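> Return atomic coordinates for the entry below.
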Amino acid sequence: MAIPPPPGPQQPEGRQPPQGTPPSAPGTPGPYPPPNPHVPHPQDPYQQGPYQGPYQQGPYQQGPYQQAPHGSPYQTWGQGYSPYNRPAPVNGLAIAALVLGVLCFLPGVGLVLGIVALVQIGKRGERGKGMAIGGIVMSSIGALLVALMFATGGADDFWEGFSEGTAGNTLSLHKGECFDAPGDTLEGLAYDVDKVPCAGKHDAEVFASVPVAGDSFPGDSEVTDQADNTCYALMDTYAMDVWAVPDDVDVYYFTPTRQSWRAGDREISCMFGNTDEQGTLTGSLRKDATTLDGDQFAYLSAARLLNTAMESAPDEEYVEDDLPGHKKWADRVSDALVEQTGQLRRHTFDPVASDKVEALLKNLDRSQKEWEKAAEARDADTFYEHYEKGAELIDGKTTVTTREALGLATTPPTGGGSRGGDDEGEGGSGMEV
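Take a look at the predicted model:
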């Protein structure tokens, strides 16, 4: 409960209003008579006595520091003068314009956002005018640079570099190119190569580029199988004179990985490389229509028919284990010999080589008859009898004089390299990278 103050000199004891009784409104009869003008008012410390002169002090008017009606010590500050007033917000478009201007990204958009931001700032009283102007200036510079790039062709160079950068480990190799591999090895992963002239020393020479089948990545194993089969089948379309391929050279290939596939890599690059990691290649191995003369090309094209048939031998080494398979193989060889001799006879060779070619044709005709009989053999012994006669007539040594007359390589491969001679041979290891 509230305790009234003790009586003082301005307030006689017993004259305070009863506790809890509100003061009467002006002009309203209260419980007490109006104060005597000659008696000092208890709320007027400056009224000393009954005399009231011309400078009599009346009650203070409500001022900024007068006690408020509800007892608060200070008058409430108005919003315009509050020290805790919230500042005006920053315009969001001004921020976006500045960011786009600094990054030089979409300069046209940054320019438009800066202009719109200035209009909004003027209407709303927001902050960010400097940022909007900065975004406009830098976006204008960026737009001018873009226009200059398109005018001078720099945009094409930029996009080409960007595409190569995003391709990651994607290699772009073309038929007939030679290169040195990182670390001088053709094994493992390769992200880039150093292309060099084929006339000098190099690690590899590309002889074919073929696309990988399918729309999605088929898997490492399937890609490797496709590369192995495809590259060996295409090697003698580039190096038609297989005798000119050194014994220490084999087939290698670059294949896409799952990561490079996502970057757009879809090619298998087939290449020749040295089987010795410390070894290199010197000069080009290319022997095709672009480097051979007419007689050489005609002879090697016909020889390729026989080589392909010879390489289709059954997996079973012994005739006794698969006589039907070997008979079908002999039939393919017989057909290839018929086609080979037909192509050679249709071509007119230079007189220097024509006699040698004619002698070779006689051996090929005799060999064809033996292979035909082997295809008709009823048992393994009969097959062996005709097979051995037919193979001897097309042995590599029987073609040396013809090759020499045509200006081709005359040393048969030993079988340790990529391909055998004109009559037989198996592929090499075909290691991949």
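> From here on, just use CA atoms for contacts and neighbour counts.
OK.
> what about Ala233, how many neighbours?
12 (other C-alpha atoms under 10 Å).
> Please report how far it lies from Gly176.
17 Å (C-alpha to C-alpha, to the nearest Å).
> same deal with Asp194?
Taken as C-alpha to C-alpha, the span from Asp194 to Gly176 is 14 Å.
> neighbour-wise, which of these two wins?
Taking neighbours as other C-alpha under 10 Å, Asp194 and Gly176 compare with Gly176 leading, 16 against 11.
> In a strand, that one, correct?
No. Counting by DSSP: H, G, I helix; E, B strand; the rest coil, Gly176 falls outside a strand, being coil.
> any idea how far it lies from Glu205?
Counting by C-alpha to C-alpha, the gap from Gly176 to Glu205 is 7 Å.
> Could you do Glu385 as well?
On the measure of C-alpha to C-alpha, Glu385 and Glu205 end up 42 Å apart.
> same deal with Gly108?
Applying C-alpha to C-alpha to Gly108 and Glu205 gives a distance of 48 Å.
> Same check on Met149?
Met149 is 37 Å from Glu205, by C-alpha to C-alpha.
> Equivalent analysis for Glu126, please.
67 Å.
> who has more neighbours, those two?
When neighbours are counted by other C-alpha under 10 Å, Glu126 and Glu205 differ, and Glu205 comes out ahead with 31 against 17.
> out of everything not next to it in sequence, what's closest to the more buried one?
Cys178 (4.3 Å; C-alpha to C-alpha, 6 or more residues apart in numbering).
> Contact partners for that neighbour?
Lys195, Val196, Pro197, Cys198, His202, Asp203, Ala204, Glu205, Val206 (C-alpha atoms under 8 Å, 6 or more residues apart in numbering).
> Now the second one, please; I'll put the structures next to each other:
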Amino acid sequence: MVTGLLGLGPVAVVLGLVGLHRTRTRGTRGRGFAITGVVLGVLGTLLAAAGIVAAVLLVRASSSLPSDVASPRDAHVQQLVTGNCLGTLPEPAADGTVDTVQVVPCGQQHAGEVISQFEFAPDAVWPGQQAADARVARSCVLSPEEIEANATVITWAPTQDGWARGDRTGLCIEVLDLAEDV
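As a prediction, the model looks like this:
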């Protein structure tokens, strides 16, 4: 029971089962403690497993993507890097945020491509939304070839909420004017 209270789930299960076996074979007292140890051990083990799964999912959801993915997938904007191609350009939420996007292999038809990233200093103070947007926009420069191909750039800058969670990356996304190609 003590190991269960200390959060040592698997140890509590094993010791609780040993205790149950001893109370049956030797007729000693402590059956209630043994059962409590097993129950606490099982609960502790389940909570630990849930915590590990949550941590793995969090790390996976926040890790950067490769520059070109092998197959289409949904990703959080914070996972995007230069070279990622977007299947569609999502409509921003009412507050201007974009959370998830569909990333596709660049060899497939796509609506936009991340052409550069702007990194604010990790210790920078929130500059305000207009200043953040302007700073990212100034970093987005198209080549003469991209301009000739009627490409335009849209920018995604961190929002105040994202900034508070540690997001310091702005993205420049090249969008080709497909209407002239039709």
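> related to what we said a few turns ago, and of the contacts of Cys178 of the first structure, the nearest to Ser140 of the first structure?
Lys195 (41.8 Å; C-alpha to C-alpha).
> how close does the counterpart of that closest one in the second structure get to Pro158 of the second structure?
The equivalent of Lys195 of the first structure in the second structure is Val103 (alignment by TM-score structural alignment). In this view, Val103 of the second structure and Pro158 of the second structure are 19 Å apart by C-alpha to C-alpha.
> show me where the first structure has helices.
92-103, 107-124, 129-152, 154-166, 220-238, 258-262, 294-310, 323-346, 351-375, 380-393, 400-406 (DSSP state H).
> Relative to Asn274 of the first structure, which of the ones you listed is closest?
Nearest of the helices of the first structure (C-alpha to C-alpha): helix 220-238, 14.7 Å.
> which helices and strands sit right next to that closest one?
With contacts taken as 3 or more C-alpha pairs under 8 Å, 6 or more residues apart in numbering; DSSP states H and E, helix 220-238 of the first structure sits against strand 204-211, strand 249-254, strand 267-274.
> picking up where we left off before, translate the residue nearest to Glu205 of the first structure into the numbering of the second structure.
With TM-score structural alignment as the criterion, Cys178 of the first structure matches Cys85.
> before we move on, back to that, pipe the helices and strands packed on helix 220-238 of the first structure into a markdown table and attach distance to Tyr238 of the first structure per row.
Output for these, formatted as a markdown table (distance: least, C-alpha to C-alpha, whole Å):
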| stretch | distance to Tyr238 of the first structure |
| --- | --- |
| strand 204-211 | 6 |
| strand 249-254 | 12 |
| strand 267-274 | 10 |
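> which one of those lies closest to Asp156 of the first structure?
Of these, nearest to Asp156 of the first structure by C-alpha to C-alpha is strand 267-274, at 23.9 Å.
> For that closest one, list every residue counted as buried.
Glu267, Ile268, Ser269, Cys270, Met271, Phe272, Gly273, Asn274 (16 or more other C-alpha atoms under 10 Å).
> Please say which position in the second structure the second one maps to.
It stands for Ile268 of the first structure. So Ile268 of the first structure corresponds to Gly170, using TM-score structural alignment.
> and its match, what is it in contact with?
Gln117, Phe118, Glu119, Phe120, Val136, Thr155, Trp156, Ala157, Pro158.
> residues near the fourth one, how many?
Neighbouring residues of Phe120 of the second structure were enumerated by other C-alpha under 10 Å; the total is 17.
> Contacts only, for the nearest residue to Ala149 of the second structure once chain neighbours are set aside.
Spatially, and ignoring its direct neighbours in sequence, Ala149 of the second structure is nearest to Leu176 (7.2 Å; C-alpha to C-alpha, 6+ apart). Going by C-alpha under 8 Å, 6+ apart, Leu176 of the second structure touches Ala111, Gly112, Ala149, Asn150, Ala151, Thr152.
> List just the nearest of these to Val77 of the second structure.
Gly112 (13.3 Å).
> That closest one corresponds to which position in the first structure?
Per TM-score structural alignment, Gly112 of the second structure is aligned with Ala204.
> I'd assumed Phe272 was in contact with that match.
Yes. Contact status for Ala204 of the first structure versus Phe272: in contact at 5.4 Å, counting by C-alpha atoms under 8 Å.
> Make TSV from the helices of the first structure and add distance to Ser172 of the first structure to it.
Shown next, in TSV, are these (distance: least, C-alpha to C-alpha, whole Å):
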stretch	distance to Ser172 of the first structure
helix 92-103	32
helix 107-124	34
helix 129-152	26
helix 154-166	10
helix 220-238	16
helix 258-262	12
helix 294-310	29
helix 323-346	37
helix 351-375	42
helix 380-393	43
helix 400-406	36
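> Nearest to Gly188 of the first structure, out of those helices?
Nearest to Gly188 of the first structure, of all the helices of the first structure, is helix 220-238, at 13.0 Å by C-alpha to C-alpha.
> Distance of Arg135 of the second structure relative to Ala124 of the second structure?
13 Å.
> So which of the two has more stuff around it?
Between Arg135 of the second structure and Ala124, counted using other C-alpha under 10 Å, the more crowded position is Arg135 (17 against 9).
> mind checking what that one lines up with in the first structure?
Counting by TM-score structural alignment, the partner of Arg135 of the second structure is Gln226.
> List the residues that contact that match.
Val212 are the contacts of Gln226 of the first structure under C-alpha under 8 Å, 6+ apart.
> try 10 Å this time
By C-alpha atoms under 10 Å, 6 or more residues apart in numbering, the contact set of Gln226 of the first structure is Val210, Val212, Ala213, Thr255, Ile268.
> got it, and Gly162 of the second structure?
Gln78, Thr97, Arg168, Thr169.
> Please report the number of neighbouring residues for the first one.
Residues contacting Gln78 of the second structure under the criterion other C-alpha under 10 Å number 21.
> Isn't it up against Ala61?
Yes. Counting by C-alpha atoms under 10 Å, Ala61 is a contact partner of Gln78 of the second structure at 8.9 Å.
> Tell me how far the residue nearest to Glu205 of the first structure lies from Asn169 of the first structure.
18 Å.
> same deal with Tyr191 of the first structure?
Distance from Tyr191 of the first structure to Asn169 of the first structure, by C-alpha to C-alpha: 4 Å.
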